[in-house]
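Visitor: sequence first, predicted coordinates after that:
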Amino acid sequence: MMGEHLSVSTSRLEGFEGLHQAVKGSHVDVMQLERGRLRGTLSHVGIGDFSLSIGAFNVGVRTQRISTEEKLIVGMLLSAKDRVTHWAFDMQPADVLVIPPSVEHDGVFHSGSSYAAIRLDLADLPSVFGGEPRLADPEAWLEKRHYRADDGVGMAGAQRLQQIVPHLARQPGALSEASAEFWKRAIVDCMTAPVAASLPRDDSGYLPSAMKLVRNIEEYLEAAGSRPVHVSEICSAFGVSRRSLHRAFHEVFGIGPVTFLRHKRLCAIHSILRQSRPKQTTVSEVALEQGFIELGRFAQYYRAMFGEYPSQTLSGTS
């Protein structure tokens, strides 16, 4: 299968003008508020027509954006030295902001800050959030909203976003179609976790028996072969929420679906490495293709699972 083109660019900011393209594909008017020379970095990740932007700067700025494009922007504040407001919302690190299509945006960063933002087509929401009808409905995203991050979920997503950019930068040229889909879902998942966590419990819907649901999912994973499958893909494919999926996997396996999928990806990597030769591939290439970005942690997971390091499997020296 043809893959999707991957582009990763990082530029140094030497003045507030560099923030005009703070969100890829969108123009922002910027005014500097705090004294001093603005310095920072601006990174854009493109996977096909999907984009992630991450920026960091050291002095306060005011940003304004008027757009006529039919794109939804979801932004996350990654860090802030001082107060940050968007519209009338006071932001804290890992909080999420929803900017609907064609809506004017007004933000004030009182001092140095960093942020992340993605642009989405409303038509793509049903496939992205198929397991959660309340998020899959485009109407739910047509009002500007602020979501306060849960301490654990939000910060974990914020940290992971900042790790994804440098690791994808090491992947030359293109991702396989399967890997591209996984990484797009992983990025969206990090960005929207506080939104999903804000939803009240909804246990009124029909849930198949845990065993039946898990067996159906295992058949789905078997048909997927060795490609990485993100948990949000499963939710979309089976029309179940994360909470329902978590409940079913714990009942059957005693572990959550994320852990189960990680173990499955580790097994796929083990098989690939056993069938490969050191001159044909590298551990980092295989790990990234299967959705692992922190190679140190990946090696720990791998050794705990198989009793050897991935390099030993590849070289046949275990």
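Guide: That came in fine, so what should we check first? Numbering: from 1, shown residues only.

Visitor: C-alpha only now, for contacts and for neighbours.
Guide: Will do.

Visitor: buried ones in the helix ranked longest in the chain?
Guide: Counting residues, the longest helix in the chain under DSSP state H turns out to be helix 177-197. Across helix 177-197, burial judged by 16 or more other CA atoms under 10 Å covers 177-196.

Visitor: now stretch 149-159
Guide: Counting neighbours by 16+ other CA under 10 Å, one finds that the buried residues in stretch 149-159 are 149, 150, 154, 155, 157, 158.

Visitor: same check, this time on stretch 61-79
Guide: 61-65, 67, 71-79.

Visitor: tell me the one of these nearest residue 215?
Guide: residue 74 (34.6 Å; CA to CA).

Visitor: using the three-state scheme, assign that closest one.
Guide: Following DSSP: H, G, I helix; E, B strand; the rest coil, residue 74 is assigned to strand.

Visitor: one step back: farthest pair within the buried residues of stretch 149-159?
Guide: 150 and 158 (11.4 Å).

Visitor: hmm, back to that, what comes up buried for the helix or strand just after the longest helix of the chain?
Guide: Going down the chain from helix 177-197, the next helix or strand is helix 210-224, by DSSP states H and E. Neighbour counts over helix 210-224 (16+ other CA under 10 Å) mark 210, 213, 214, 217, 221 as buried.

Visitor: which non-adjacent residue is nearest residue 238?
Guide: residue 131 (6.8 Å; CA to CA, 6 or more residues apart in numbering).

Visitor: just checking, the one you found touches residue 242?
Guide: Yes: distance between residue 131 and residue 242: 7.3 Å, which falls inside the contact criterion (CA atoms under 8 Å).

Visitor: also this one, for the comparison:
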Amino acid sequence: MVFREKSPIGAASLTGVELRSRRGGDWEKPPADVEAPSIRSMFDALDEARAFDAPAPSVARGQMILRETQGPHEAWAHASGRDLAITQLSPGACPGHLLRVNLGDMGFDAGGFDGDLRVRGSLSGKAFSIVSVLERDGALNQWGHKVDAGDILIIPPGGELDGRFQGRTAYAVVTAPWGLVMQRAEAFGWLADPRFRTETAVYSPPPQARAACRRVLRDCATLMRTMGDGVPASAIDILRQDLLDGVLSAVAEAREPAARRQGVLNAARIVRGAEDFVEGGGARQAVQIEDVCRALNISRRTLYRAFHDLLDVSPKAYLRLKNLSAARARLLDASHRPTTVTQVALDHGFWELGRFAGAYRTMFGESPSETLRAHGGLRR
């Protein structure tokens, strides 16, 4: 079954994970001359069935969501099993598109978005998440490390994304149970290393390996989009194997020490610590910079340098942006948890409602009441 939500662009125009920005730029088209044999044969079978008006294959699993998105919260934060805090750092819309498919105990996401975003939190508390950055046209970092197009992020169960996305980003995410990943990893040499099982890291495969991985991910995404009524049961096992082997094969090629970046660098560690302190303090606006510095045992200068190095904003400005984004996430969730603009503003430390409304409109291009009305909440 496919759920299509406000998607004026047809599925055929969203092949692979190619992102066409509203600002007119195009991502590089997936190569058409080389495809994985199993994916190619599935395309041939699908084309043949359509040519002879054969009945659509039955679907046991393979539920699919395909839609355009107007912001990062609807693409990531509300997905099942995820707990992500997303802070928009620059004003403006963050348009994108999203493909999400249920492959039984595995999941697959592919899509893209525009924006300048701080993203922190868990993609899955119980499963491995393997994130491939397919394209980017701005800076991207995770755990303080620079991430390039073609790099792969490994996040064990309970591990966190922790970084910043700038500009346009196209991505794919394979989520799989820990046991399944370990079983498949044993076929790839050094991936049986315990560090692979327990530590978040950025891997940079050599050019040929990263190109092959991107090709597999694009082919699988294209196939799923083409099967507009859902993925048939006969295709799911092939997709599961191709997706997991495709990303693990690329990671296995990143053998050199320079191809593996792990741990949280100092600036990222300071920003994380400041966020944790503020979140633990309850009254967000009441927290003073001096309180944060004392809690982290660092100087004011060190705190400001960390925030500017990682996010290009001061700690105080970031706290305000974080609260605005949290307020927007709450308003977007009003269909499930009815609320009012006043209540949301007060809950997130904004005591002057006029200033809150003005800052919200400047950041997100609409008033808080417009967001609330559009998502089925109550307004006062």
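Guide: Okay, I see it. Please read all numbers here as calculations on a predicted model, not as lab measurements.

Visitor: higher neighbour count, residue 131 and residue 242 of structure 1?
Guide: Neighbour totals were compared for residue 131 of structure 1 and residue 242, and residue 131 leads with 24 against 18 (other CA atoms under 10 Å).

Visitor: in structure 2, what sits opposite that one in the alignment?
Guide: If you follow residue 131 of structure 1 across to structure 2 using TM-score structural alignment, you land on residue 187.

Visitor: three-state assignment of that match?
Guide: Applying three-state DSSP: residue 187 of structure 2 is helix.

Visitor: distance of it from residue 256 of structure 2?
Guide: For residue 187 of structure 2, the distance to residue 256 of structure 2 equals 19 Å [CA to CA, to the nearest Å].

Visitor: how near is residue 240 of structure 2 to residue 359 of structure 2?
Guide: For residue 240 of structure 2, the distance to residue 359 of structure 2 - CA to CA - is 45 Å.

Visitor: likewise residue 157 of structure 2?
Guide: For residue 157 of structure 2 relative to residue 359 of structure 2 (CA to CA), the value is 37 Å.

Visitor: the two - which one has more neighbours?
Guide: Shown here are residue 157 of structure 2 and residue 359; by other CA under 10 Å, residue 157 has more neighbours (22 against 18).

Visitor: and the more buried one, what pairs with it in structure 1?
Guide: By TM-score structural alignment, residue 157 of structure 2 lines up with residue 101.

Visitor: number of residues surrounding residue 286 of structure 1?
Guide: Count around residue 286 of structure 1 with other CA under 10 Å applied: 16.

Visitor: and it, what helix or strand is that in?
Guide: Using DSSP H and E, the element containing residue 286 of structure 1 is helix 283-289.

Visitor: and that helix, what does it pack against?
Guide: With contacts defined as 3 or more CA pairs under 8 Å, 6 or more residues apart in numbering; DSSP states H and E, helix 283-289 of structure 1 has these neighbours: helix 257-275, helix 295-306, helix 310-315.

Visitor: residues in structure 2 aligned with the second one?
Guide: Alignment note (TM-score structural alignment): helix 295-306 of structure 1 is unmatched in structure 2.

Visitor: list the buried ones in that helix?
Guide: Within helix 295-306 of structure 1, the residues that count as buried by 16+ other CA under 10 Å are 298, 299, 301, 302.

Visitor: and if you look at the last one?
Guide: Within helix 310-315 of structure 1, the residues that qualify as buried are 310, 311, 313, 314, counting by 16+ other CA under 10 Å.

Visitor: my guess is the second one meets residue 287, correct?
Guide: No: using CA under 8 Å as the test, residue 311 of structure 1 is too far from residue 287 to be in contact (11.4 Å).

Visitor: could you find the closest non-adjacent residue to the aligned residue in structure 1 for residue 129 of structure 2?
Guide: When structure 1 is aligned by TM-score structural alignment, residue 129 of structure 2 is paired with residue 73. Once flanking residues are discounted, residue 73 of structure 1 sits nearest to residue 119: 4.6 Å by CA to CA, 6+ apart.

Visitor: which part of structure 2 matches stretch 219-226 of structure 1?
Guide: The aligned range for stretch 219-226 of structure 1 is empty, by TM-score structural alignment.

Visitor: run through the strands of the stretch 101-250 of structure 2 in chain order.
Guide: 106-122, 127-136, 140-142, 145-146, 152-155, 160-177, 201-203 (DSSP state E, counting those that start in this stretch).

Visitor: format these as JSON lines; extra columns: distance to residue 226 of structure 2.
Guide: Listed next are these as JSON lines, based on distance: least, CA to CA, whole Å:
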{"stretch": "strand 106-122", "distance to residue 226 of structure 2": "14"}
{"stretch": "strand 127-136", "distance to residue 226 of structure 2": "20"}
{"stretch": "strand 140-142", "distance to residue 226 of structure 2": "30"}
{"stretch": "strand 145-146", "distance to residue 226 of structure 2": "34"}
{"stretch": "strand 152-155", "distance to residue 226 of structure 2": "26"}
{"stretch": "strand 160-177", "distance to residue 226 of structure 2": "17"}
{"stretch": "strand 201-203", "distance to residue 226 of structure 2": "30"}
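
Visitor: for residue 224 of structure 2, which of the ones you listed is the nearest?
Guide: Nearest of these (CA to CA): strand 106-122, 10.1 Å.

Visitor: just give me the neighbour total for residue 255 of structure 2.
Guide: Residue 255 of structure 2, neighbours per other CA under 10 Å, totals 15.

Visitor: and it, what pairs with it in structure 1?
Guide: Per TM-score structural alignment, residue 255 of structure 2 is aligned with residue 199.
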